[in-house]
Every structure is written in structure tokens, then in C-alpha cells.
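Trainee: using only what follows, build the 3D model:
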Amino acid sequence: MARSAILNVMVNAAYKAGKSLTRDFAEVENLQVSRKGPADFVSKADLRAEQIVYDELRKARPTYAFLMEEGGEVEGTDGQHRWIIDPLDGTTNFLHSVPLFAVAIALERANEIIASVIYNPVMDELYTAEKGGGAWLADRKRLRVAQRRHLADALVSTGIKTQGTSNDGLQMRQLAAINPAVAGIRRSGSISVDLAWLAAGRFDGLYEAGLAPWDVAPGLLMVKEAGGFVTDFAGQGGSVWNGQVVAGNEAIQGELLKQLKPIH
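Mentor: Got it, this is the predicted structure:
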């Protein structure tokens, strides 16, 4: 796959941030960490990676706006484009020396995601997608969602918040409905990786709520470009703003939705 100029900019930023995270990951026990909230940590590594991504993207496209997990919003001047960035998706994994996390970057144009990059630096797996150009692993393998048709055969990913979040009861009801219907449920700790793996056919389906735009934006395009379907729990079109994702191939996504809709 030949990358576009804009995708090259995004990939280079992800690689540079990934190198920084890899160095910090090797010394994770020495990181100075502060707590933002229940089970939600931010470290110097997180902030450093975000600054690297910001600097690289700002240098390449100085008129574009930003929406970042740590740095918040930065206004642009062109009125059309915005970068959406999670510099370290899977912070809790990172701080516990679990090598499953990613740098995730999406580009929004006129309220539509048009390009995305998800990079796991420890596994050295680079996932990219552009609107109309497909989703790819390492620029060589085109991604397609898995073709299993029945929930009983499906491996499904979700996220389970911890320590007194407001939707504890909802999550338990969802698990009670989904768990008996599927071959297995996985909780990786990185929604960006989950969505990339769904696009790659490693997971068959995915559902999660309580997500931020930077959690959803990079993977949303990737799943769609890999032939997947994405909605919210009400069956409406997938959006980076409502915090809900139900995804899979057409059959699995539809079956997950049938299980989840009554709960909502």
C-alpha cells in the first residue's frame, strides 16, 4: 500500500511517540505517576508521548485543530480539520508492565474521520486506514473483519470499568446477556487495540460504552474500512461522540445488538 502524504505524517508521529513510550516502558517502575481518578492514571510517559505527537502534527499541518486526551482542545484556523489523539491508550496496562497499549491518532475533516493510525510499539504492529482506501497492517496486509456468522462461535471484546463507575450495574447486565451467547469474552485494556484487532479478524465482535472521542475515532474508521459495521446500543450509526460502540461483521454486529438493546 502506498501511503498518502497525510498518512505518512501520522505514521511518523506515531512511530516517534512509540519510541518514547518503549523507552519509558522499560523503566516503568521508576515513572512518577499521579492519579486522575479511579483506575485512571496519567504518567510522564503519557504526557511526553502526547507532546511528541502534537509537535510532529503541528509542524506538518499548522492550521489544523487538536482534541487530545491530556492536552484538551487546541483551536485551528482552517475550520475543517482536527486531529484526535490518544497518546497512550492502555495506560493502566503500561503502568503494570503489560505490553498491550497503543498510540492512536485520527484525522477528522468536516466532522468525518478520514484517516487513522493505531501503533502498538512493543509488538511493533502498525495499523492504518484512510477513507475509501481500506485498512492495513504494516502497509502490506489488507485487513478484513472475520466472517463467522454465529455468536456461539464468536470471540468478543469489551471494556469493564472499575472502582465505582456510574455504569457498574449496566456492565454486569451486559455481561450476563452476552457471556452465555458467545465463545468467549476478552478485556484487553486498550480499546484502540481492540478495534484494530477486530478489523484484523482477531476478534469477531466488540461492544463498549463510556468511551471518549479519542478512544473511538481511530478504530471506528479502521473497522469500517475492513468491512465491519458499527453502531451505538440503539442501532444508530457509529459516532465518536456518543461514547458507545457495537461492532463486528454484519451478522455478528446485528446479533450483539439484539442481545444489548433490551438492556438499554
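
Trainee: please make it C-alpha for all contacts and neighbour counts, starting now.
Mentor: Fine.

Trainee: any idea how far the biggest helix by length in the chain is from the middle of the chain?
Mentor: Determined from DSSP state H, the single longest helix within the chain is helix 5-25. Taking C-alpha atoms, centre = their mean, to the nearest Å, one finds the center of helix 5-25 at 16 Å from the center of the full chain.

Trainee: neighbouring contacts of it?
Mentor: With contact meaning C-alpha atoms under 8 Å, 6 or more residues apart in numbering, helix 5-25 is reached by 31, 45-46, 48-50, 52-53, 56-57, 60, 87, 94-95, 97, 102-105, 115-122, 128, 130.

Trainee: one more pass at 6 Å, please.
Mentor: 49, 52-53, 56, 103, 121 (C-alpha atoms under 6 Å, 6 or more residues apart in numbering).

Trainee: repeat that for stretch 229-247.
Mentor: For stretch 229-247, the surrounding residues in contact (C-alpha under 6 Å, 6+ apart) are 205-213, 216-217, 248-250, 253.

Trainee: end to end, how far does it reach?
Mentor: 5 Å (C-alpha to C-alpha, to the nearest Å).

Trainee: circling back: and the furthest pair within the contacts of helix 5-25?
Mentor: Using C-alpha to C-alpha, the contacts of helix 5-25 span at most 17.3 Å, a distance reached by E56 and P121.

Trainee: ok, these two, which is more surrounded?
Mentor: Ranked by neighbour count (other C-alpha atoms under 10 Å), E56 and P121 place P121 first, with 22 against 19.

Trainee: if we can go back for a sec, among the contacts of helix 5-25, which are in strands?
Mentor: V103 (DSSP state E).

Trainee: quick one, strands of the stretch 1-150 of the chain?
Mentor: Counting by DSSP state E, counting those that start in this stretch, the stretch 1-150 of the chain has strands at residues 33-37, 40-43, 65-68, 72-74, 81-89, 102-109, 112-120, 125-130, 134-137, 141-142.

Trainee: which neighbouring elements make contact with the fourth one?
Mentor: Read that as strand 72-74. In terms of contacts (3 or more C-alpha pairs under 6 Å, 6 or more residues apart in numbering; DSSP states H and E), strand 72-74 is packed against strand 65-68.

Trainee: Provide the secondary structure category for the residue most central in space within the chain.
Mentor: Centroid check for the chain by C-alpha atoms, centre = their mean gives S192 as the closest residue, at 2.1 Å. Classification of S192 using DSSP: H, G, I helix; E, B strand; the rest coil returns helix.

Trainee: who's the closest spatial neighbour of it, skipping the chain neighbours?
Mentor: G219 (5.7 Å; C-alpha to C-alpha, 6 or more residues apart in numbering).

Trainee: so what's the residue count around that neighbour?
Mentor: Quick note: G219 (other C-alpha under 10 Å) scores 32 neighbours.

Trainee: next up, for comparison:
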Amino acid sequence: MHPMLNIAVRAARVAGNIIARGFENRDDLETQAKGANDFVTKIDKEAEQAIISKIKQSYPDHAFHGEESGKQGADETFTWIIDPLDGTTNFIKGIPHFCVSIALMHKGRLDQAVVFDPIRGELFTASRGAGAQLNGYRIRTSKSKDLNQTILATAFPFKQKDTLATYTEQFSQIFLACGDVRRTGSAALDMAYVASGRFDGYWERGIKPWDIAAGELLVRESGGLVTDFKGNNDPLFSGEIVAGSPRVVQNLVKYLK
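Mentor: Below you'll find the predicted structure:
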């Protein structure tokens, strides 16, 4: 395992322990609204600080871009992109589907990735050029080519409800063309599931870099393709994403352009 990936895994497990304990004691949660339908708890903040602290022990000069704490560090040669608890609403409601997402960018390119599900104990990892793994075993995207009989994942535009009409039109066309669609509430896990072949594809609008950074590298290193709705190959900061096997992505983009 790459040394920086090893540190990321350790940080994810530390955060996962905080999240798991918090999940068992949700009555003690301090929940705040960051925006419309956008919540944060003290567990999100504690987990993010634990991740940053763990990484800084080994790499004190690295920069950080966290969902809760924003940007830290002037030298962005190495930048850690962190979502300490992706799926906060699931967490608050007691739905056991959420994760820790940590990605490392080196000179603007995704280099290392960890998505950790602390409830199921599933650890998805990837290093640029070295493939993707689930609990140490190699994973690959599905071999699906056409949308027929595929299982896709998406998310409703709950933070941008003014875009519902456009989303509904796109969803209707895709739904008629595919086998079925899932909506789980965690973008990072959706992409990890695409990387491992559980989902054949995934699309979402209104997405943030920390939601998808680790998942993007997982999908690419498992043989998949990641684009924005126009088919461009650098979607991290575009606010929209399509992921899956190359043919599935190409077919999805036809409906999303």
C-alpha cells in the first residue's frame, strides 16, 4: 500500500470509530442547518478534525479542503479533500448508510482515495495507476454496455429544487431506458458501489468536490469512466457527475447533455 494511502486509511478508521460511536448515541447529537436541507452535526466536525490531525502527524505541510473546515494550507502541491461524514441526513435519521471519504490530490491530479463504511466495515481504496480494492481485493466496474437491465444510482436535487423540472425530464428518459434506479443518500458510497460493480452507473447534479473526489479515483482505477453531463473528463469542480462503465456513461450523457 502506498504510504500516503496507508495514512489515509488510518485517518478514515479513526473517523469511522467516532461516527460509529455517535451513531449509537444519536440522542446526544447537536444538529445545525448549514442551508436548505443541508445539515451538520458535532460528529461531522469531530470526525473531520480527527482526520486532519491524523494526516498532519505525518504530513504537516500538506493542504486540506474539508467540507466543514474549508481550505487550510498555502502549499497546494498535496491537497487532501475530505468529507468526514457523507450521508449526514441518513446518519441523523438512523439509516445505516454513510461513509468517510478522503482523497489526495497531487499537483491537481487525484492520487489516493479512501471511502470507508464504518457500519459494514467496508474499506474501498485506490492509488493512481495501481487499481482499486475493497477490503484488499481488486474490484472492477460492471461490464454493462447498454442501459437495458442496468441498476443505476442518482440523487434528487433536494438543495436545488428549482431544477426539478429539468431533472424530472432527464430522470424519466433514463428510467424508461434502464432496469431500475436507486437513491441512497451518499454520493461517495454510490461511486464506490459503481467501482465495485454493484451499481452499473451513477449521475448527479449539484455535487461538491468532497462528495466525489475519492469516488472518482475509485471508479477510474476500477476501469470506469467519469465525466460531467456534457461528457467532459474533468468533472470534479463542475457540480455534476456521471460515472460507470464507459458505454453506460456514454449512454447516460446522451440523455443529460
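
Trainee: quick one: TM-score?
Mentor: Comparison of the two superposed chains (TM-score structural alignment, normalised by the length of the second structure) gives a TM-score of 0.97, and 257 aligned residues with a C-alpha RMSD of 1.1 Å.

Trainee: what about the longest helix of the first structure, how far off from the second structure?
Mentor: Superposed on the second structure, helix 5-25 of the first structure shows a mean distance of 0.3 Å to its aligned residues (mean C-alpha distance after the TM-score superposition for the first structure).

Trainee: quick one: Y59 of the second structure and A126 of the second structure, what's the gap?
Mentor: Computed as C-alpha to C-alpha, the Y59 of the second structure to A126 of the second structure distance reads 19 Å.

Trainee: give me the element the equivalent of I252 of the first structure over in the second structure is part of.
Mentor: Using TM-score structural alignment, the partner of I252 of the first structure in the second structure is V248. Taking DSSP states H and E as the definition, V248 of the second structure sits inside helix 246-256.

Trainee: skipping its backbone neighbours, what lies nearest S101 of the second structure in space?
Mentor: Spatial nearest neighbour of S101 of the second structure, chain neighbours left out: V115 (4.6 Å); criterion: C-alpha to C-alpha, 6+ apart.

Trainee: what's the counterpart of that neighbour in the first structure?
Mentor: Aligned partner of V115 of the second structure by TM-score structural alignment: I118.

Trainee: and Q80 of the first structure, what pairs with it in the second structure?
Mentor: Match for Q80 of the first structure (TM-score structural alignment): T77.

Trainee: wasn't V156 of the first structure part of a helix?
Mentor: No - using three-state DSSP, the assignment for V156 of the first structure is strand, not a helix.

Trainee: any idea how far T165 of the first structure is from it?
Mentor: With C-alpha to C-alpha as the criterion, V156 of the first structure and T165 of the first structure are 22 Å apart.

Trainee: who has more neighbours, those two?
Mentor: A count of neighbours by other C-alpha under 10 Å puts V156 above the other of V156 of the first structure and T165, at 26 against 13.

Trainee: circling back to that earlier point, quick one, what contacts the equivalent of the residue nearest to the centre of the first structure over in the second structure?
Mentor: Superposed on the second structure with TM-score structural alignment, S192 of the first structure falls opposite A188. Residues in contact with A188 of the second structure (C-alpha under 6 Å, 6+ apart) are 211-212, 215.

Trainee: what is the neighbour count of Y193 of the second structure?
Mentor: With other C-alpha under 10 Å as criterion, Y193 of the second structure counts 25.

Trainee: distance of it from P60 of the second structure?
Mentor: Relative to P60 of the second structure, and taking C-alpha to C-alpha, Y193 of the second structure is found at 32 Å.

Trainee: do the same with T31 of the second structure
Mentor: As judged by C-alpha to C-alpha, T31 of the second structure and P60 of the second structure stand 30 Å apart.

Trainee: likewise Y255 of the second structure?
Mentor: 45 Å.

Trainee: same check on C99 of the second structure?
Mentor: As judged by C-alpha to C-alpha, C99 of the second structure and P60 of the second structure stand 25 Å apart.

Trainee: between these two, which has more neighbouring residues?
Mentor: With neighbours defined as other C-alpha under 10 Å, C99 of the second structure and P60 compare such that C99 has more, 30 against 12.

Trainee: give the aligned equivalent of the more buried one in the first structure.
Mentor: Using TM-score structural alignment, C99 of the second structure sits opposite A102 in the first structure.

Trainee: which residues does G201 of the second structure contact?
Mentor: By C-alpha under 6 Å, 6+ apart, the contact list for G201 of the second structure reads 152, 194, 243-244.

Trainee: aligned against the first structure, show me the partner of it.
Mentor: In the first structure, G201 of the second structure lands on G205 (TM-score structural alignment).

Trainee: ok so, going back, which part of the second structure matches the longest helix of the first structure?
Mentor: Using TM-score structural alignment, helix 5-25 of the first structure pairs with 3-23 in the second structure.

Trainee: repeat that for stretch 45-53 of the first structure.
Mentor: Using TM-score structural alignment, stretch 45-53 of the first structure pairs with 43-51 in the second structure.

Trainee: average gap between that stretch and the first structure?
Mentor: So stretch 43-51 of the second structure averages 0.5 Å relative to the first structure (mean C-alpha distance after the TM-score superposition for the first structure).

Trainee: other residues contacting stretch 114-124 of the second structure?
Mentor: For stretch 114-124 of the second structure, using C-alpha under 6 Å, 6+ apart, the contacting residues are 16, 99-102, 125, 133-135, 214.

Trainee: thinking again about what came up before, so which strand or helix has the residue nearest to S192 of the first structure?
Mentor: In the assignment (DSSP H and E), G219 of the first structure maps to helix 213-225.

Trainee: tell me what that helix is packed against?
Mentor: Going by 3+ C-alpha pairs under 6 Å, 6+ apart, helix 213-225 of the first structure lies up against strand 81-89, strand 102-109, strand 134-137, helix 191-199.

Trainee: please tabulate the ones you listed in CSV, including the columns distance to V11 of the first structure.
Mentor: Listed next are these as CSV, based on distance: least, C-alpha to C-alpha, whole Å:
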stretch, distance to V11 of the first structure
strand 81-89, 13
strand 102-109, 9
strand 134-137, 12
helix 191-199, 15
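
Trainee: nearest to R3 of the first structure, of these?
Mentor: Short answer: strand 134-137, nearest of those by C-alpha to C-alpha, at 10.4 Å.
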